[in-house]
Structures are given as C-alpha cells and as structure tokens.
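Asks: kindly generate the corresponding structure for this input.
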Amino acid sequence: MFGRVVRQTCTAAGISQQALAYMAGLERSYFGRIERGKNQPTLYVILKVAPALGYEAGALVTLVERAMAEESAL
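Replies: All right, here's what the predicted structure looks like:
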C-alpha cells in the first residue's frame, strides 16, 4: 500500500519515479520494487521518501493507513 500511495502522490505532483528516487537518495530500481509491492519500505526509507514528497513521515504514514482502511472497507 505504501508504494501505491507514493505512486499516486507522485502522479498528482507530476514527479517521475526517477526524480523521486533521486530526491530521496534511493536507487530507482529499488524504489520501483517498493511501488510494485515487491519490497516493503524500512523506516529509513520512509524517512527519506516523505520529505522528498513534501510530507512529514507521520503524515505520509497516515495517508497509507487511510488507504488501507478504505481498501479493507470495500
């Protein structure tokens, strides 16, 4: 779900996967695996991705929690 929320946020902001990976200091291929749900992000990764998206880590996690709740309600 983290990857899905990040992808939606990037799309809405017009940020490419490669640009976000660069801004967060992550390998693009690793970030791609996170977006596809193949890898789960560590706290370290969340703390790097959140500010690259303009969020505090807690706010980004809250978005993920909400998305998970909405999905389970379906």
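Asks: from here on, just use CA atoms for contacts and neighbour counts.
Replies: Noted.
Asks: packing partners for the longest helix along the chain?
Replies: In terms of residue count, the longest helix belonging to the chain (DSSP state H) is helix 57-73. Applying 3 or more Cα pairs under 8 Å, 6 or more residues apart in numbering; DSSP states H and E, one finds that helix 57-73 makes contact with helix 2-13, helix 43-53.
Asks: I'd like the structure of this one too, to check against the first:
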Amino acid sequence: MVFACITIRAVPLDIAASIGPAVRKHREILRLSQEELGDRAGLDRTYIGQVERGRRNPTMVSLQRIAHGLGIELDVLIATARELAAGRS
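Replies: Below is the predicted model:
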C-alpha cells in the first residue's frame, strides 16, 4: 500500500486585528453610532471605539455582547473578521 503525503500550509490570519474592522463594518451597515451600539451591547461607547481601532482586545463575553448589539451571531462577526484578515472584503 502506498500513501500520499499532502502538506497543506495554513496561512496564518490575524483575526484579532480584524475584529475591530469587522465590528465597524457591521455597525456602519446598520448605520449605528458607536454610542448606539454601546447602548445596545451594554458597553461604553469609548470601549466600542477602542475595539474598532484595535486598542482593546475584547473578551469573548464582550464580543458576544457586541454581536448581540449588532443583531448578529458571534460566528458571523468572526467570519467577517476572517474575511477581512484574508483580504476578501
């Protein structure tokens, strides 16, 4: 029996750096201000701004709250971040 070895190289994506732009993209689609999203998510508007600019590294709980405030599931937000990281947006 002969087995073929296929090497697949995973391209590292910096999803963490793309979470902020993903939040901004969804927020702008909904035409929400940072303050409105903060109110919906139960977070301060300055925190939303810091997340969008990559100055804060949000926890999963905060990301879930932001996704809820955007009216989307967390996996949609992460998928958007993956697309942005891969340069496909």
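Asks: report the TM-score for the pair.
Replies: Their TM-score after superposition, calculated using TM-score structural alignment, normalised by the length of the first structure, is reported as 0.87; 71 aligned residues with a Cα RMSD of 1.2 Å.
Asks: now residue 39 of the first structure, what's its secondary structure?
Replies: What DSSP: H, G, I helix; E, B strand; the rest coil gives for residue 39 of the first structure is coil.
Asks: how about the contacts made by the residue mapped onto it from the second structure?
Replies: In the second structure, the residue paired with residue 39 of the first structure is residue 56, using TM-score structural alignment. Counting by Cα atoms under 8 Å, 6 or more residues apart in numbering, residue 56 of the second structure makes contact with 47, 50.
Asks: switch to 7 Å and redo it
Replies: By Cα atoms under 7 Å, 6 or more residues apart in numbering, the contact list for residue 56 of the second structure reads residue 50.
Asks: ok, residue 28 of the first structure next?
Replies: 17, 18, 21.
Asks: just those: which are in helices?
Replies: Per DSSP H, the subset of these in helices is 17, 18, 21.
Asks: nearest spatial neighbour of the first one, chain-adjacent residues omitted?
Replies: What sits nearest to residue 17 of the first structure in space, not counting adjacent residues and going by Cα to Cα, 6 or more residues apart in numbering, is residue 28, at 6.9 Å.
Asks: for the last one, same thing?
Replies: Distances taken as Cα to Cα, 6+ apart put residue 28 closest to residue 21 of the first structure, at 5.2 Å, once the chain neighbours are dropped.
Asks: identify the residue of the second structure aligned to the one you found.
Replies: Under TM-score structural alignment, residue 28 of the first structure pairs with residue 45 in the second structure.
Asks: now swap in residue 2 of the first structure and tell me
Replies: Alignment note (TM-score structural alignment): residue 2 of the first structure maps to residue 19 of the second structure.
Asks: what about the residue lying closest to that match once chain neighbours are set aside, how many residues nearby?
Replies: Using Cα to Cα, 6+ apart and skipping residues adjacent in sequence, the residue nearest residue 19 of the second structure is residue 81, 5.1 Å away. Neighbour count of residue 81 of the second structure, defined by other Cα atoms under 10 Å: 25.
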